[in-house]
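Student: make a model of this:
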Amino acid sequence: MESQLECDVLVVGGGINGVGIARDAAGRGLRVILCDKDDLGAHTSSSSSKLIHGGLRYLEHREFGLVRKALAERELLLRSAPHIMRPLRFVMPHDAGQRPAWLIRAGLFLYDRLAPREFLPGSEAVDLVGHRAGGPLKPAFTRGFVYSDGWVDDARLVVLNALDARERGATVLTHTRATAFERHPAHWMATLVQGERSRRVKARCLVNAAGPWAARIAHVATGAASKRRLRLVKGSHIVVPRLFDHTYAYIFQHPDGRIVFAMPYEGAFTLIGTTDVEFQGDPDEVGISGPETAYLCELANRYFRRQVLPSDVVWSYSGVRPLLEDDAASAAAATRDYLLSHDTAGAPLLSVMGGKITTYRKLAEQAVDWIGPVLGMPRPAWTADALLPGGDLFGNTPDSRGVLEFDRWVSALERRHDWLPPSLALRWARAYGTRVEVLLAGAACLGDLGEEVAPGLYAAELRYLVKHEWATCAADILWRRSKLGLHLPPGCADSIDAWIAAQHRPAGPVALAEPA
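Tutor: You can find the predicted model right below:
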C-alpha cells in the first residue's frame, strides 16, 4: 500500500456525468480525484447516438420538463465546443399509417418553443418530391418535416471535460478501480487499485457516477441497496456504407412506435440506431445481437430505396443506459431524466442515477451546487459561460460565431499551416479545435510530424494523445479519441501499440499521481 491521497471530492466513474462533475467541482476550488476502472468514456458515454437534442419523442410521454431542460442546453453546449459539436437538421418522412400530420406539426411547434433558440432554425413542412433529402427515400414518402438538433462526438466530449478538470486542478486516474470504501462521520477512506499498485484516498465527499455500475458501487460503499432502482437498457447502433450524400439526418418511425435515426457518419458511412432492449447481463460484455441488427436493417429498408443487409454492417457498438426505474411498460418509454440521490448518514455520498448526454452539464452543476455547501465551500456556478478545451475559436467567451463560422476558422488554420493536407487539417480541427496548435508546436512541414505510424496518423498526434488525453493503447486512439478505426486498414492497431511500447510508455494504465 502506497502513501495516502487526500481530496474534497472523490468521483468514481469516468463517463460524461463523472467528468462533468469533476470539472465543475475543480472549477469551484474543490480538490478532486476522479477514477475509472477503464478508459474515459469507454462504455455508455461513447456508445450514444451522438446527439445533442431535446428528445422529440419524449413529448409523447409528456416529459415536458426533461425536454425543456435538454432544449435549453442545446445551443449552450454547441457554443461551448463548436469543434466537436455542430447543428444538424433532421428529416422526418411522414408515414400516413402512423402519427397524423397535425399531431407531428403540433409536437414540432411545441419543440421549437419550449426553450429559446438563437441560431438553430425552426421546424418546417417539406415536399420530399423536390427536396434533396427525398431522393434516397422510397417514392411513397412524399411529405415530411424538418427540424433542428445537434451532433456531438460523445467520446471526445468526455475527454475534453476531463482535460478541463485536470487543468483546473483535478487528478484523473484511468484504469484505476475503487475496490473498497470505509465511511466515517466526516470523511471516506477508499482503496484505489491500478494493476498491482494500490493507494488509499481520504475524501470528504464521495460521488458515485458509475453509470450501469452505480448500484454496485452504492452497495459496496454503504452495504445497502439503493432506494431507487436503475433499469438497464441496451442501445445498439450499426454503421453501413453511406446511403445518402447530403448533410441531413433522418428520424424514422417504426410501426411498433419506436424511433430510429439514420445519420451521416465519418464521411463515408451512415449511422443507424438505436435499439432499446432490457439488459440483465454484465455491462462489460455488452454487444449487439442478431435480432437487433435485423431490426435496424428492417427499419432502414422500410424508408430507403437502397436496401441494407446485415452483411453490409461494417461496425456496430452497444452501450447500457442506466435509466431510472419507472412505471413505463417498455424500455423505449422509460424516462431519460436523472436523479441526484443525497445521503448524509455520515460523510456525504452523492449518487447519480439516469441522465443523458445533453443534460450532463446541468446535472453536474446541480450536483456541485449540493456538494459545495455540504462541505462548507459554497461557490457560484460557472460552466454555463465557459468553453471546453479547444473551443475558443474566436475568443474566450462562448458565442454563436464558433458554431456559425467554423468553416471560416478551418480556412484560417489551413492558411497558417498550408503544408498540412486539407483532409488532415479538417480532421484535426474537428477533433482538437485551437488545441491543434499544441499538437503542431514546432512543426513547419509534414516531416516535422514524425513517423506516419498508420495512414494519416503521425507520431506528433500519438504523442499528444498519450501525453494530454490519457490514451494508452490503439483502441483508445482508433475508437474513442477518433474513429480512425473505420478508415484504416487491418494491422494498424498493432503498429500503434508497438509505437506506444517503443516510446517506453506503458501500454496499460498510467501511474497513480499526486493531486494537481
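Student: going forward, measure contacts between C-alpha atoms and count neighbours the same way
Tutor: OK.
Student: ok, which stretches of the protein are helices?
Tutor: Secondary structure of the chain (DSSP state H): helices located at 16-27, 64-80, 101-113, 154-167, 214-222, 290-303, 360-374, 401-404, 406-416, 422-432, 436-439, 459-468, 474-475, 492-502.
Student: wait, which of those is closest to residue 510?
Tutor: Closest to residue 510 of the helices of the chain, according to Cα to Cα: helix 459-468, at 9.5 Å.
Student: the closest one packs against which elements?
Tutor: helix 436-439 (3 or more Cα pairs under 8 Å, 6 or more residues apart in numbering; DSSP states H and E).
Student: run through who's touching the helix it packs on.
Tutor: For helix 436-439, contacts defined as Cα atoms under 8 Å, 6 or more residues apart in numbering pick out 390, 428-429, 460-461, 464.
Student: try it again at 6 Å.
Tutor: Residues outside helix 436-439 that contact it (Cα atoms under 6 Å, 6 or more residues apart in numbering): residue 464.
Student: list the buried ones in it?
Tutor: 436, 439 (16 or more other Cα atoms under 10 Å).
Student: report the distance from that helix to the chain centre.
Tutor: Offset of helix 436-439 from its chain centre (Cα atoms, centre = their mean, to the nearest Å): 23 Å.
Student: might you report the residue contacts of the spatially most central residue of the chain?
Tutor: Taking Cα atoms, centre = their mean as the criterion, residue 154 is the residue nearest the geometric centre of the chain, at 2.6 Å. Residue 154 is in contact with 46, 50, counting by Cα under 6 Å, 6+ apart.
Student: for the comparison step, fold the sequence that follows:
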Amino acid sequence: MQQASHHIECDLLVVGGGINGAGIARDAAGRGLSVLLCEKDDLASHTSSASTKLIHGGLRYLEHYEFQLVRKALIEREVLLRAAPHIMWPLRFVMPHESSQRPAWMIRAGLLMYDLLARRELLPGSRGIDLRRHPAGAPLRAGFSRGFEYSDGWVDDARLVVLNAIDAADKGAKIMPRCRCETVERHADHWTAALRTADGRALTVRARALVNAAGPWAAQFLQASVRQQSNKALRLIKGSHIVVPRLFDHPYAYIFQNSDGRIVFAIPYEREFTLLGTTDLDYRGSLDQVAIEEGEVDYICGLANHYFEKRITPADVVWSYSGVRPLLEDESANASAVTRDYRLEFDAGDSHGKRAPLLSVFGGKITTFRKLAEEAVDRIAPALGNHRGAWTEHACLPGGDLYGERPANRSVLEFDRYVQDLQKLYSWLPAPLVARYARAYGTRIHLLLTGRTAPDQMGEEIAPGLFAAEVEYLVAHEWAATGADILWRRSKLGLHLERGVEPLLNAWIAARMPDLRRAAGAPCPAGANAGLSAPAKV
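Tutor: Here you go, the predicted model:
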C-alpha cells in the first residue's frame, strides 16, 4: 500500500466496519491484496454489536423453507467455534413445549432435520426432555412438563468484528475507524474516495476496487456516494434486546415461542444477568439513533413472564440495545419471516475496462460472515489479477490459537483447562480477572501482560477490575478511543461498573492519548504476537 501524507493508494477500499466489512478486509489482506477499511464510527458500533449473539443455523428458518441458508450456517457453526474458542462457545438450548403452539411431532421433526443438515464434531444432537426432572424446568411456570434440547453457539459479536480487523491489520490492511467516506468517484481503472477523519483531516484514496459493506446504509451509500441504483431492495428490521438480573442459575439457554409466530431467546449473560430478545419491527427512523421502544420492552417482558415463574417488569431492565438489520426485501408480510440470507452484487465494470470494479453486500447474518467474505473476495480478487485461493476456513482468529496455529476441536473442548493453566501462569493476578482476560483475548493475554510480573505493574486501577494496562492495550492494539468503546464493545464491563465510570474513563484516555498513541507505534515485544498493527498510526 502506497501512502503520502494525505493520499493513499490501495487495491481495495472497504466502506463499513461491521462484521461483513471486517471479514472481507481480513480475507482480502490474507490473499495479498492491499486493503483500506474505513468506518464512520467505532468498529461494530451498530448492527454488528446489536445481535442476539448467537452462532446458529436458525432453527425457525426451516419453517420458511430456507434449507440452503440453514445448512450454510450450520456448517459455519463449528468452523467459527474452532477459529475463536475464546469468544465463542457451545450452548445448549431448551424449548418448552406448549400444546397451543406447534405440535410436538413437528418440533421433533424439525430438530432432527436441524441435526442432519450439517456434520457435527463438537455439538451434541437434539433430544426430548422431561422438564419436571431437567434443570431448565425449575425456573419455569407450572404446566411446562415437556420440552426439547438442542445445540447452537454463543459469540461476543463486537469482539468478533475487532478480531477480524486485527487479523486484517496483521496482514497489512489499514483499518480506519472514525473515518467517514464522504464521496467516491469511479474511473476507468480505479476509484477516488474522499475520506475525513474525526479530527477533520481530509484524505484521498485511490483504490482499484470498492466494496460497499455499509450495512443498513448500503443502498443509501450507493445512491448518494456512488450515484448508482441497485436492483436489491433492503428492508430495515429493528431488533431490540433487554438485559435483566439473572432469572436462572444453570448453563442452558431458552428459546420461547409466541402466538404471533415470533420467538424470543433467554440466554445466560455476563454471569449475573439474563439476555432476552429479540423483536422484529420494520424501521424507518434515523439509522444513527436506534433505540428500544416502550412497546418492545413490554413485549419481551410479557413473553418472559408467560414462561418464567419469576416475573419481570420494565423496571428490572438494567440495559437494552437495538440494532437495524438490513435484510433483503422478499415481500414477507411478517418482519420476522424476511430472509436472513445475503446477496453480493458485483459490478466488474465492462468489457472495455471503462469502469473499476464495485461489490455491494446486501443482507446476511453474523453466523455466515466468513463465508460471505470468502465469496466476496473470490469475486473481487480475480478482477484485480489476484488468484490466490481461499484460506480462512482453516485459520484461527487472533487469540484463538490455544493449542497450535490451526483451529482444533481441543481448543473448544478444553478451554476450561486452558484458563486454569493461565491462572497458574499468572497466579499474581486474581483468578477471575485472568479468566476474563482469557475469554476476551485468548492467547493475546500474553501481549497484554508482557513485561508485567506483579499487581503494581498493571498500572492504575481506573475502575474495579479495569487496570491501566488493559486500557493501554485496547487503545494501542484494538482501536479503542472512548470509554464506550471499552465498556460496551471491547468488553461488557459497563454492566458491572457504576454509571459514572464512562466519563471518568473518557477523561483518563483523553489526558493520555498522545502518549498512548506514541506507545502504539512501538515494536511489539518479542514472542507476543509479533507483527501486530498499531491503529494509532492510522
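Student: quick check: TM-score for this pair?
Tutor: Once superposed, the chains reach a TM-score of 0.98 (TM-score structural alignment, normalised by the length of structure 1), with 515 aligned residues with a Cα RMSD of 1.7 Å.
Student: if we can go back for a sec, of the helices of structure 1, which is nearest residue 511 of structure 1?
Tutor: It's helix 459-468; of the helices of structure 1, that one is closest to residue 511 of structure 1 (Cα to Cα) at 12.5 Å.
Student: equivalent range in structure 2 for that closest one?
Tutor: Using TM-score structural alignment, helix 459-468 of structure 1 lines up with residues 468-477 of structure 2.
Student: what's the closest non-adjacent residue to the counterpart of residue 90 of structure 1 in structure 2?
Tutor: Using TM-score structural alignment, the partner of residue 90 of structure 1 in structure 2 is residue 93. Nearest residue to residue 93 of structure 2, sequence neighbours excluded (Cα to Cα, 6 or more residues apart in numbering): residue 253, at 4.7 Å.
Student: tell me the counterpart of that neighbour in structure 1.
Tutor: Match for residue 253 of structure 2 (TM-score structural alignment): residue 249.
Student: I'd say residue 193 of structure 2 and residue 205 touch.
Tutor: Yes - if you go by Cα atoms under 6 Å, residue 193 of structure 2 and residue 205 touch, sitting 5.0 Å apart.
Student: identify the contacts common to the two.
Tutor: In contact with both residue 193 of structure 2 and residue 205: no residue, using Cα under 6 Å, 6+ apart.
Student: contacts only, for the aligned residue in structure 1 for residue 63 of structure 2.
Tutor: In structure 1, residue 63 of structure 2 lines up with residue 60, judged by TM-score structural alignment. Contact analysis of residue 60 of structure 1 by Cα under 6 Å, 6+ apart lists nothing.
Student: roughly how far does the spatially closest residue to residue 517 of structure 2 that is not a sequence neighbour sit from residue 474 of structure 2?
Tutor: Spatial nearest neighbour of residue 517 of structure 2, chain neighbours left out: residue 536 (5.1 Å); criterion: Cα to Cα, 6+ apart. Taking Cα to Cα, to the nearest Å as the measure, residue 536 of structure 2 falls 11 Å from residue 474 of structure 2.
Student: now residue 180 of structure 2
Tutor: 22 Å.
Student: residue contacts, the match of residue 90 of structure 1?
Tutor: Contacts for residue 93 of structure 2 (Cα under 6 Å, 6+ apart) come out as 149-150, 252-254.
Student: how many neighbours does the residue opposite residue 117 of structure 2 in structure 1 once aligned have?
Tutor: With TM-score structural alignment as the criterion, residue 117 of structure 2 lines up with residue 114 in structure 1. A count of neighbours around residue 114 of structure 1, defined by other Cα atoms under 10 Å, yields 17.
Student: again, but for the one 10 residues further on
Tutor: In terms of burial, residue 124 of structure 1 registers 14 neighbours under the definition other Cα under 10 Å.
Student: from what I can see it touches residue 144, true?
Tutor: No - look at residue 124 of structure 1 against residue 144 with Cα under 6 Å: they stay out of range, at 8.7 Å.
Student: and residue 174 of structure 2, what pairs with it in structure 1?
Tutor: So, by TM-score structural alignment, residue 174 of structure 2 is matched to residue 171.
Student: so that match sits right up against residue 513, yeah?
Tutor: No - counting by Cα under 6 Å, residue 171 of structure 1 sits too far from residue 513 to count as a contact (7.4 Å).
Student: so if I had to pick from the two, which one is more boxed in?
Tutor: Between residue 171 of structure 1 and residue 513, counted using other Cα under 10 Å, residue 171 has the larger neighbour count: 25 against 10.
Student: mind checking how far that one is from residue 4 of structure 1?
Tutor: For residue 171 of structure 1, the distance to residue 4 of structure 1 - Cα to Cα - is 14 Å.
Student: same question for residue 459 of structure 1.
Tutor: From residue 459 of structure 1 to residue 4 of structure 1 the distance is 36 Å (Cα to Cα).
Student: go on, residue 158 of structure 1?
Tutor: Distance, residue 158 of structure 1 to residue 4 of structure 1, by Cα to Cα: 27 Å.
Student: now residue 133 of structure 1
Tutor: According to Cα to Cα, residue 133 of structure 1 stands 59 Å off from residue 4 of structure 1.
Student: between the two, who's got more neighbours?
Tutor: Per other Cα under 10 Å, whichever of residue 133 of structure 1 and residue 4 has more neighbours is residue 133, with 24 against 14.
Student: what's the match for the more buried one in structure 2?
Tutor: Checking TM-score structural alignment: residue 133 of structure 1 goes with residue 136.
Student: okay, now the nearest residue to that match once chain neighbours are set aside: neighbour count?
Tutor: Nearest residue to residue 136 of structure 2 in three dimensions, chain neighbours excluded: residue 252, at 6.7 Å (Cα to Cα, 6+ apart). Residue 252 of structure 2 has 17 neighbours, counted by other Cα under 10 Å.
Student: now do residue 110 of structure 2
Tutor: Using other Cα under 10 Å as the criterion, the residues surrounding residue 110 of structure 2 number 16.
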